[in-house]
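[1] give me a 3D structure for the following:
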Amino acid sequence: MILLQTQDICKSFAAEPILTNLSIEVKLGEHVALVGRNGAGKSTLLKIIAGAISADSGQIVMPKERTMGYLPQNATLNSSRGIYDELLTVFQPLLDTEQKLHQMEAQMAAHGDLSEKDYTQLLSAYDALLADFKAKGGYTYQAEIRSVLNGLKFGGFPDNTPVSNLSGGQKTQLALGKLLLIKPDLLILDEPTNHLDIDTLTWLETYLQRYPGGILVVSHDRYFLDKVATKVYEIARHQAKKYSGNYSRYLDLRSAEYEQAMKNFEKQQKEISRLNDFVQKNIVRASTTKRAQSRRKQLDKLERMDKPRGDEKSANFSFSTEKQSGRDVLAVTNLTVGYAGQAMIKDLNFQLTRGDRVALVGPNGIGKSTVLKAITGDRTRLAGEVRLGSQVSIGYYDQEQTSLTGTKTVLNELWDDYPLKPENEMRNVLGRFLFSGDEVMKIVSQLSGGEKARLLLAKLMMRHDNLLILDEPTNHLDLDSKEVLEAVLEDYSGTILFVSHDRYFINHIADHVFELSRDGLVAYLGDYDYYIEKKNEQAELAKLEIETAAPAAQTATPSSGKQQFLQDKEQKKKKRQLERSIEQMEQEISTLESSIDAKQQSLITPEVFNDTRKAKEVQAEIEANEARLAQLMEEWESAQLAIDALEQ
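    Modelled structure (predicted):
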């Protein structure tokens, strides 16, 4: 069933076309990704579909009985409620039904002068209302709220934490959670992965993979798109083109499509050249003129192919080092970091050697950026030692982009650092980062986030440092720019320490992963996939309480062949235990639901209906069973997520 169709959508801003005769469709159960360069019109299309702005022409078609939910970029919630009560508002109809059921139960349990007719009507109404309540999730909505709060990292917050006290990013996350609980038929998400750490991203992917409705999403997170998308629309040159499969499949199809189109074009060009040569050589000869005229007519009728247009222009740069550092690049000893004398993380110890590529990961707010700032000499270092090796020079990329001067032009932002270099050289450098012509005279404060990111990378390239410290370098970059940056860093000969939530980027760049937590730092010798593999093992061990967590140093050491065999064997054992646990929980859930139904039916029997004490006892048993049911549903979901993690 088709949930959404856009038909010939056109939109321009200040006479500049953004979308031209653009048409897409989303079917029930499809998870559709919109991809394309920054400024291609992806967010504009979502706003048009959601009704936030109007199209210049074209129409949006959606069945009237279907619902739509839209999460814009940097969505927020303005509420005086606590975080739990704010999500509870989603289930207000269920709460009203629950209250009405309790009132009807009280009527049936209390002594009264109900006539047989009134009693029969009340019983019939109660049965119908109870069936509707159960079908709409009356016994599971509390577990659903808890699941979303835990998944979005609000599990440690008191339920009465005011929404107004949350940060902007946290409000966006809570708005996402509220939308997920509403469960519209069509879920429209514009950059939902912003502000999410890796654990939360993983939870969201699992949730959306199981989402039964349609999804239309814009994201620059390739890992996320590979996990969630089942269809991709590429928006380029104001129009959309459809590809089946996830993001990686889209890249393969697009590449193959371009290669085939180029082969067909070249083949036709050869045929045209051959026909032209024949005409030129034979048109004036009496014996062959008719054949030449025939070839000329053939040429005139030929529908000529346009040369396939490749990718739009990409940034073209590289990072090089002016001098090589010594073998020992960085040593951090007993480092304590924080702000205004308040420590966030204490006693960190680690080392970097030449050529290391280390990703620093951890939950939002743990202090990753603060650690990077301390290493670069910022006042966030409260105690401990940061020692640089011989000939080490640091190039620092600040995710907050505070090193840029808002009042300068793009050209002067770069040129003022190298005033002795000619203007032409500075313009050539900026051109490699897609600033050409009059664009170099733009004021920095008027640049988009992606443009500022490219300008920062241009400044970093000019320094030729041998230790790059990068804080979220892929933020604001579109998919193409991320791929360019990855290729540049893969060829870089120096040492890299970086923070990123982009798992695809981490997996391509990192050969070590340092995980930062309140307990300190744990080192993993490997890329992101290796890190996740080890984290899953630890998580399952903790959940099943089979054994205590392994010491950090042991965790960071790659296993020998025998150890790996034993770990794999243990992993299969854990999966079987989880599956048995789920079966037991499902049996208990079924038993509880049957018990709740039976006890609710007993409330209307004469022996209970006419005995107030007995009715109260039955009602207390129902409430106890409902509480246990909600707990089981939450445990069941956690076990299912654990199995999914093992299978990845």
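[2] when you work out contacts or count neighbours from here on, use the C-alpha atoms and nothing else.
    Will do.
[3] I'd like to know which elements the longest helix along the chain is packed against.
    Criterion DSSP state H: the longest helix present in the chain is helix 561-602. Here helix 561-602 touches helix 528-544, helix 612-647, going by 3 or more CA pairs under 8 Å, 6 or more residues apart in numbering; DSSP states H and E.
[4] off-centre distance for the first one?
    In this case it means helix 528-544. Here the centre of helix 528-544 is set off from its chain's centre by 21 Å, with CA atoms, centre = their mean, to the nearest Å.
[5] what residues does the helix or strand just after it touch?
    Counting by DSSP states H and E, the element after helix 528-544 in chain order, helix or strand, is helix 552-555. Counting contacts by CA atoms under 8 Å, 6 or more residues apart in numbering, the residues outside helix 552-555 that touch it are 522, 523, 524, 534.
[6] since we're on the third one, how many residues are nearby?
    Translated: residue 524. For residue 524, the neighbour count with other CA atoms under 10 Å is 26.
[7] how about the second one?
    Neighbour count for residue 523, taken as other CA under 10 Å: 21.
[8] another one to check against the first:
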Amino acid sequence: MLSINNLSYHIGGRALYENASLHIKPKDKIGLVGQNGTGKSTLLKLIHGDYQPSQGEIQKSKDCTLGFLNQDLLSYQSEDSILDVALEAFKETLQLQEQIDKVLKQMETDHSEEIINRLAHLQERFEANEGYTIKSKAEEVLEGIGFSTEDLSRPLKTFSGGWRMRVMLAKLLLEKPSLLMLDEPTNHLDLPSIQWVENYLKNYEGAVIVVSHDQIFLDNCISTTVEVSRKTLTAYPGNYSFYKKEKEEREEIQQNAYENQQKMIKDTERFIERFRAKATKSNQVQSRVKALERMDRVDEVVSDEVAVNFRFKFSRKSGREVVGLEEVSKSYGDIKILENTSVRIERGDKIALIGANGKGKSTLLRIIDGSENIQGERHEGFNVIKSFFAQHQLEALNVNNEILQEMTQAGSAKTETELRNVLGCFLFSNDDVFKKIKVLSGGEKSRVALAKTLISEANFLLLDEPTNHLDMQSVNILIQALQQYEGTFITVSHDRHFIKGVANKIWYIEDHQIKEYLGSYEEYADWKTRQEEKEINSRATSSPAKKVKEKKSQVSRNDTEVQQAKKELKKLQREMELLEQKIMDLEIEKEELEGKLADPSIYENEQESAGLNEKYAKLKKEEDSLTKSWESLGEKIDGLQEMV
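    All right, here's what the predicted structure looks like:
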């Protein structure tokens, strides 16, 4: 269908591709991967014809049509509704509809056989093009990628860039080109929309080539991985996980071959050096010299993986409770976000807040931060030091600063060496640290802003879409850094690979309530699937009479029991607060005692040291007892919350 043969492409004096080749067949599902700057997006533009190769050729069959989603489409504006913009995918069918409308108008005064035959011919073509279903198809795709039914009539220009990009994606999907090319399609999609697009692409009739940093998205919708590296294209017959495993095995073989060759080269060079001056060995020496000159050298493997050893420093540890929300409500005019919902963040929680856009995830993050007005109560725990990362912080970077200068001004009191080590973890090495912020790409700015957040010595991080604009390597670095983080954090993200790597709790907003799942994302996804299956089975097997009975039973719940449960719940919550305060006081006392016991001079007085150790043991025993009571109270509270 499409062949890339011996492609070379140069930017200035730099070669991006040299003699690269790739063959794309009908129904191929290809993921294009590689580090930033290797030329993935450039390859799509070369295929589309936006750029011309320096050498080589790109050939496509006559019936091959191209559809290209790229970031340039963010600027597209229109007064038309998003439904009408999406319907532009059916250009020929819409033209037929216009012609049919004109003929029908003519038939008001012209009843000739010719005009009737023309109408019949046009209607036959219109039906062959499935013209009566194009509107429902457009609605299905638009709603699948996150638009509500009410949104469909709104003009495109009233939506933000990310939502406009979704409309462009919908239009491309409806056009069904032979080769669909998508450049970072998940950047502007929420989790339900990403999963919808995955399913759509898996069943797509044509070929697909996609550039994405979302590893799970690639795993779920591609069957071939093409790596862009060292100015060439290398195909792996499998999804992203297969590629990672296969690449590791190939690199192991290559590294062994390199080491064996290097040993042979050294042995040969020693022979040449040793016998160079001996006339009797001159033929053998010359033979070995020529052999070295003719030898095809095996390259040493240079790993793309970066191991991060990121040491976080806290000036103080937070109390057991970090932030609590009690009966919180939040609305924007008639749009209700939260209603009388309560939740608690405890020290050590690693929370991923997930779900569809428009549910209020970023709003909730600001509520937790304390920067959003609410109805209800928000209380912050003891010794909490916050640091908030959001995309607008990229704009807050001083564009005239160098990277190192920007980090120095973050106020962390770290030395230049320490800051360089941190920047090294985020792929800024050597002279990179002296680059001006204004020359950095979006991904590089994100890495700088994240690095500033992480050196803040905060014990509580709030991260809003931290993986946006990051490539795979940078996402993996962030995962490693957060895995080593000993504080508390909550992050909003649609990147499932990132969530799987860092979260021990999952939050989502449903029916204006904050819901919590205690476990990893994989466990949550498995649980969610089972719940949906149960709901489908329940709907399928439940009779109308049974539903009426269940509804009556639910309505007739004992109001007195509910009221009693509410009173008991408030009582237990007060007990919980008192208990937590006692535990925090004990922790402070324990820390003071630990400081004394860490002083070597205390052991010069055996009686005093024994007394302190005994006191410490008592405190620890008391803390354990209080913790058990706290856990027991928590279980009772959870049970009562389900009742009310």
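[9] superposing both, give me the TM-score.
    For this chain pair, the superposition-based TM-score is 0.75 by TM-score structural alignment, normalised by the length of structure 2; 541 aligned residues with a CA RMSD of 3.6 Å.
[10] hang on, the earlier thing: next step: the contacts of helix 552-555 of structure 1 restricted to strands.
    Secondary structure defined by DSSP state E assigns 522, 523, 524 of these to strands.
[11] adding distance to residue 97 of structure 1, write those residues out as TSV.
    Shown next, in TSV, are these (distance: CA to CA, whole Å):
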residue	distance to residue 97 of structure 1
522	50
523	52
524	52
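[12] just to revisit the earlier point, tell me the helix or strand right after the longest helix of structure 1.
    That would be, after helix 561-602 of structure 1 and using DSSP H and E, helix 606-609.
[13] outside of that next one, which residues touch it?
    108, 109, 110, 111, 602, 603, 614, 615.
[14] buried subset of those as a PyMOL selection?
    Buried residues within these, by 16 or more other CA atoms under 10 Å, are selected in PyMOL with:
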select buried, resi 108+109+110+602+603+615
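[15] check the contacts of helix 606-609 of structure 1 and tell me the two furthest apart.
    Distance extremes for the contacts of helix 606-609 of structure 1: the farthest pair is 111 and 602 at 15.4 Å, using CA to CA.
[16] quick revisit: which of the ones in strands among the contacts of helix 552-555 of structure 1 lies closest to residue 571 of structure 1?
    Relative to residue 571 of structure 1, the closest of these is residue 524; by CA to CA it sits at 19.1 Å.
[17] ok, back up a step: what's the closest of the helices and strands packed on helix 561-602 of structure 1 to residue 213 of structure 1?
    Closest approach to residue 213 of structure 1 among these is made by helix 612-647 (19.3 Å; CA to CA).
[18] now the closest one against helix 561-602, angle please.
    Relative orientation of helix 612-647 of structure 1 and helix 561-602, computed by axes from the mean of the first three to the mean of the last three CA atoms, to 10 degrees: 160 degrees.
[19] aligned to residue 161 of structure 2, what sits in structure 1?
    Using TM-score structural alignment, the partner of residue 161 of structure 2 in structure 1 is residue 168.
[20] gap between the aligned residue in structure 1 for residue 323 of structure 2 and residue 18 of structure 1?
    Under the alignment (TM-score structural alignment), residue 323 of structure 2 maps onto residue 330 of structure 1. Distance of residue 330 of structure 1 to residue 18 of structure 1, given as CA to CA, to the nearest Å: 48 Å.
[21] and residue 338 of structure 2, how far from residue 352 of structure 2?
    Distance of residue 338 of structure 2 to residue 352 of structure 2, given as CA to CA: 18 Å.
[22] again but with residue 511 of structure 2, I slipped
    Residue 511 of structure 2 is 18 Å from residue 352 of structure 2, where distance means CA to CA.
[23] now do residue 131 of structure 2
    Separation of residue 131 of structure 2 from residue 352 of structure 2 (CA to CA): 44 Å.
[24] and those two? Which one has more around it.
    Comparing residue 131 of structure 2 with residue 352 by other CA under 10 Å, the one with more neighbours is residue 352, at 27 against 18.
[25] ok but the more buried one is inside a helix, no?
    No: counting by DSSP: H, G, I helix; E, B strand; the rest coil, residue 352 of structure 2 falls outside a helix, being strand.
[26] what does residue 370 of structure 1 align to in structure 2?
    In structure 2, residue 370 of structure 1 lands on residue 363 (TM-score structural alignment).
[27] contacts only, for that match.
    Residue 363 of structure 2 is in contact with residue 372, counting by CA under 8 Å, 6+ apart.
[28] ok, then the element right after the helix or strand it falls within?
    Element membership for residue 363 of structure 2, per DSSP H and E: helix 361-369. As assigned by DSSP H and E, the chain's next helix or strand after helix 361-369 of structure 2 is strand 375-380.
[29] that next one maps to which residues in structure 1?
    Using TM-score structural alignment, strand 375-380 of structure 2 corresponds to residues 383-388 of structure 1.
[30] stretch 23-33 of structure 2 now?
    Going by TM-score structural alignment, stretch 23-33 of structure 2 lines up with residues 25-35 of structure 1.
[31] residues making contact with that stretch?
    1-6, 42, 185-186, 211-220, 225, 228-235.
[32] now for the counterpart of residue 223 of structure 2 in structure 1: which residues touch it?
    Mapped onto structure 1 by TM-score structural alignment, residue 223 of structure 2 lines up with residue 230. Residue 230 of structure 1 makes contact with 30, 31, 32, 33, 244, 245, 246, according to CA under 8 Å, 6+ apart.
[33] and for the fourth one, the neighbour number?
    Residues contacting residue 33 of structure 1 under the criterion other CA under 10 Å number 26.
[34] following the strand or helix carrying it, which helix or strand shows up next?
    Assessed by DSSP H and E, residue 33 of structure 1 sits inside strand 31-35. Per DSSP H and E, the first helix or strand lying C-terminal to strand 31-35 of structure 1 is helix 42-50.
[35] can you name every helix or strand that that following helix contacts?
    Helices and strands touching helix 42-50 of structure 1, by 3+ CA pairs under 8 Å, 6+ apart, are strand 68-71, strand 186-190.
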